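**Q** Could you work out the structure for the sequence below:
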Amino acid sequence: MSRTFRLYYPVLPTIAEQTPHRAVYVGEAEDRCQIFAWNRRTGTTRQLTARRAGTTRAALDPAGETVWWFDDDLAGTGRWQLVDFAGFTGPRLALPETASGRPAGLAMAADGTAVIGLTGERGLTLHVRHPDGSHRVARSLDDYAYVVDVDAAGQLIVVGADPAGADAVTVYTADGEQSAVLAGGQDRRVWALGFAPGTSRLLLVVEADGDYRLATWTPGDGLRHHDAHRFPTEITACWYPDGEHVLVRQDRHAESRLYRVSLATADQAPIAVPTGSVLDAAVWPDGDVAYVWTDAATPPQLCSTGGMALPAEDGAGPRTGAAPAARRRDIWVPGPGGDIHALVTTPADRTGPAPAVFLVHGGPSEHARNAYDPVVDLLVHTGCAVVRVNYRGSSGYGAAWRSDFPAGVGHTQLEDLAAVRQRLVDDGVVLADRTALWGHSWGGYLTLLAVGVQPDLWRLGIAVTPIADYIAAFHGSSPAVRALDRKLFGGTPDDVPERYLRASPVTYVDQVRAPVFLAVATDDVRCPPEPVEQYAALLTRRSVPNRLLRLHAGHEDVDARNHVALMQAVLPFMQRHFDGVRDEGTPIALALARPAG
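**A** Model (predicted):
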């Protein structure tokens, strides 16, 4: 029986503010993400893009007349294209006289005036495009930043940067003059979220005293804190159409909660959603709360409080493969920095200790969720227990947990992984000599660091688009990633070289004994492939079993066939080097789909 391994792009459709029956969404065509127009009134859809690399970035002007989509290469560099929603004209360049760049936000005023953020090696450039097609550069910044929003009148532009920086949020006039600066700090981070419909009232989240609070800013009154609405763990929020209420999405302990909040009062009403994770949520112009929901057993579902009608799943095929029965439970384990939360999934048909794969999330400030993950399903099918640890640095557990790195970058997280591993060994859940690590991006980095720093604990490492040499990766990565690294390490490799060296897996390559599977993406600008290839060569020189798989892709790969190739390469490697993995000769089929209805 073929095993269907599906990918999901869990982002809500974008609705036109002035014509809510028109929308665009990311759907599937020939195993790739593409952009589709959706007329909610007639129930019809139309495919707008057919790019070989797939397309995931799109927007719709407020009138619902023009669709924007980003035509990028695998490294993420490209240009915005325009196409009529109704299909009367084909793609045309939005900024024909502007060079390619990386997208850093797109926002539109009520009349369709667009503010476009593009980044290059020197920082952010703000472009303003008017409905008649005329265009000008409003401002250029030297550092990495991104466009948050423009007010309905097109007079105020909000730019976000490092939320802990002195220029966490900056408001510019339409001419590019600085109007206001909202500063953050190490214990007071600030995020801007967007203007209320039809106004210049800006919604923000402020971290203060370990809580996350709502705040607003207006040109006349400045910053106002709404202290009645505070949350102990991370939140994001968006406006209701009335401009007085806010939809809050809270991440807490691997699950999500939604609230309808009144900024004028202390009223805070929970919105009933099933137990699990809300991956995206918004209030649409007609007041309907739309959200993407999932749990460990259910692929992402597009839901709403108003029971919206959904576009047809033309040719999408089956939603899931035949999943084996599994047991899932949460555990809390005492660790060096406090109790560590982990999600443990074990095969229902297996008794006694099992081989275990620690599926390490990336970020570092993401988190493992009570959410459907096809890799978990696949690994349980092979007879392995799957452990997902929300180590220090993970979101959903409060500001103190997210910023706690006392042992240094990477090493703090390894302490927590080791503590959870030991607890599960002591409890007879996993086999002490059969524990492996599997991670993507920063999770892949932790995998490589662990097999070098903790060689006695881990018997196999699978690292997909990882960081192998932090110094080399810094110099080869994009401005956005370099900005994150400077924050993480407290400077550049020239400023604090010893911190980068201590955190780099290549520093410990001579201690690695476990077989290592490595996958790199040829056009990855977040985790460049060359240092990983050099790391593989060092393993080969020391006769450590390893395999290097090169995928023609960028860091965020939306080509389903690459994921098939990865799984078809990883599983035989595991079966060869990790005793106890079942091989039932099950072929893997893979498809990609938007959230299901």
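**Q** from here on, contacts and neighbour counts on C-alpha atoms
**A** Fine.
**Q** What strand or helix carries R260?
**A** strand 255-262 (DSSP states H and E).
**Q** and if you look at L566?
**A** L566 belongs to helix 560-577, assigned by DSSP H and E.
**Q** Which strands and helices lie in contact with that helix?
**A** strand 460-464, strand 516-521, strand 546-551, strand 588-593 (3 or more CA pairs under 8 Å, 6 or more residues apart in numbering; DSSP states H and E).
**Q** looking at those, which is buried most?
**A** Highest mean neighbour count among the helices and strands packed on helix 560-577 (mean count of other CA atoms under 10 Å): strand 460-464, with a mean of 27.
**Q** what sits up against the helix or strand just after that one?
**A** Remark: after strand 460-464, the chain's next helix or strand is helix 470-476, criterion DSSP H and E. By CA atoms under 8 Å, 6 or more residues apart in numbering, the surrounding residues in contact with helix 470-476 are 467, 481-482, 485, 493, 497, 500-501, 503-505, 525-528, 531.
**Q** Show the buried residues in those residues.
**A** Buried members of these, counted by 16 or more other CA atoms under 10 Å: 467, 481-482, 485, 493, 500-501, 503-505, 525-528, 531.
**Q** biggest separation within those residues, which pair?
**A** Distances among the buried ones among the contacts of helix 470-476 were taken as CA to CA; the most separated pair is L501 and V525, at 20.5 Å.
**Q** now the other sequence, so there's something to compare against:
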Amino acid sequence: LAWDWSIDGHNLLLCHSYRTQQQLYTFNLQTQTLTKLNHPPGVYERSIGPFGTFAHFLPNNNIVALWQSGTQSSQLIELDRRTGEKMHTIVGPETAVSARPWQSITYTSSDGTLIQGWLAVPGGTGPFPTILNMHGGPHYQKRSIFDPDVQAWLDHGFAFLSINFRGSTGFGDAFKSQIWGNLGHWELEDMVAARDWLVENEIAQTNAIFLSGASYGGYLTLWGLARRPDLWAGGLAVVAIADWVANYEDATDAMKGAFRMWHGGSPAEVRERYVNSSPATYLESISAPLLVIQGHNDTRTTPRQMEQFEAGMKASGKQIEVLWFDAGHGEVSAAETIAFHEKQIELALDILKRH
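**A** Sure, this is the predicted structure:
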């Protein structure tokens, strides 16, 4: 992607993203020379300045970028125009944060497809209790960003793997659209294969692997518990979808359009697909404890369908707790964010004590 022109019009700033990892280049239009920049590894974000631009050239042709990595929180940095090396931090945290790094890993799913993920492990020797995390979207990707929530899990002795399952962006259109018409199928195959990889590589304790995720990742958390209840110690879902039909009925028109694309039609046209892909359909199979954090005013992952799911779980004697907040799709205060994350860690530790 072309991100910017230099002030003199002679150079382009380019970004190549491959399997979630970014590489910046400059291209000189006069000499037709492409230069690979030796910049710090990590994520170069949007949203510098009032118009939300990408990394761009300064008047002196150096590059200004909003950057972060697994061990460095977001900061505005200046890169040398010739080499890409970091010159200095323009705006950043006052104190350095002690954090453990991400490692990019790959594993093979059930059909031979290569799946990429980001792994972080605590100090000490494994296997560890482990969080298997699925991002939202589904058409999104997990990158090597600084994540305080992940660092908190590591501080409590958990390994953490976030996977770019089928449906993620950055791996080609076929990879992204393979889930359409059968939501949950290929994603679950990739989740199960990730679990196998974690166990085979002695990273995860077999009986201490928890599912977690928000939005579509919250849906996959419920889905995994319902469809493969034998594999997981518990589930930690945020703004999740349990019932695709009820969620469609209460969603905004924009979201209904997305749901029709993913399922291949509306519930009136392909109701069976919506029902077959809903965790609520398989509620009786769920055996692991589940914590859900949900918004009363959410128009993407709507409240009514979660209220019905919670009632059904409790009527069936399942262990579920739903924490409600008075906002939309995950828009909570810093205090609520901390409290909710503490609750997730407390539940996971309590489950481990019982095993």
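**Q** What residues in structure 2 pair up with the helix holding L566 of structure 1?
**A** Residues 334-351 of structure 2 are the counterpart of helix 560-577 of structure 1, counting by TM-score structural alignment.
**Q** Check which residues of that stretch are buried.
**A** For stretch 334-351 of structure 2, by 16+ other CA under 10 Å, it's 340-341, 343-345, 347-349, 351.
**Q** mean shift between that stretch and structure 1?
**A** With mean CA distance after the TM-score superposition for structure 1, stretch 334-351 of structure 2 departs from structure 1 by a mean of 1.7 Å once superposed.
**Q** and what of stretch 216-225 of structure 2?
**A** Stretch 216-225 of structure 2, aligned to structure 1 and superposed, deviates on average by 0.6 Å (mean CA distance after the TM-score superposition for structure 1).
**Q** what range in structure 1 does that stretch sit on?
**A** Going by TM-score structural alignment, stretch 216-225 of structure 2 sits over residues 442-451 in structure 1.
**Q** Give me the spatial nearest neighbour of R547 of structure 1, chain neighbours excluded.
**A** F517 (5.0 Å; CA to CA, 6 or more residues apart in numbering).
**Q** any idea how far G137 of structure 2 is from the aligned partner of the one you found in structure 2?
**A** Aligning on TM-score structural alignment places F517 of structure 1 opposite L291 in structure 2. Using CA to CA, to the nearest Å, we find L291 of structure 2 at a distance of 20 Å from G137 of structure 2.
**Q** Same check on L352 of structure 2?
**A** On the measure of CA to CA, L352 of structure 2 and G137 of structure 2 end up 30 Å apart.
**Q** just to revisit the earlier point, who's in contact with the match of helix 560-577 of structure 1?
**A** With contacts defined as CA under 8 Å, 6+ apart, stretch 334-351 of structure 2 is touched by 149, 153, 210, 233-234, 236, 291, 293.
**Q** Helix or strand next in line after the strand ranked longest in structure 2, which one?
**A** Criterion DSSP state E: the longest strand present in structure 2 is strand 204-214. Per DSSP H and E, the first helix or strand lying C-terminal to strand 204-214 of structure 2 is helix 216-227.
**Q** Centre-most residue in structure 2?
**A** By CA atoms, centre = their mean, the mean C-alpha position of structure 2 lies nearest to H135, the distance being 2.3 Å.
**Q** got a list of what it touches?
**A** When contacts are counted by CA under 8 Å, 6+ apart, H135 of structure 2 touches 141-142, 162-164, 213-217.
**Q** Counting neighbours, which of those comes out on top?
**A** N164 (29 neighbours; other CA atoms under 10 Å).
**Q** Trace it over to structure 1, please.
**A** Checking TM-score structural alignment: N164 of structure 2 goes with N390.
**Q** Ignoring the adjacent residues along the chain, who's closest to I286 of structure 2?
**A** I286 of structure 2 sits nearest to A226 (CA to CA, 6+ apart), 4.8 Å away.
**Q** ok, that neighbour - contacts?
**A** 279, 282-286.
**Q** So among those, which ones count as buried?
**A** Taking 16+ other CA under 10 Å as the criterion, what is buried in those is 279, 282-283, 285-286.
**Q** Just the closest of the contacts of H135 of structure 2 to Q68 of structure 2, please.
**A** K142 (13.6 Å).
**Q** Touching, the closest one and L161? I think so.
**A** No - K142 of structure 2 is not in contact with L161 according to CA atoms under 8 Å; the separation is 10.4 Å.
**Q** Now the common contact residues for those two.
**A** Listed as contacting both K142 of structure 2 and L161 by CA under 8 Å, 6+ apart are 117-118.
**Q** Cool, thanks, signing off.
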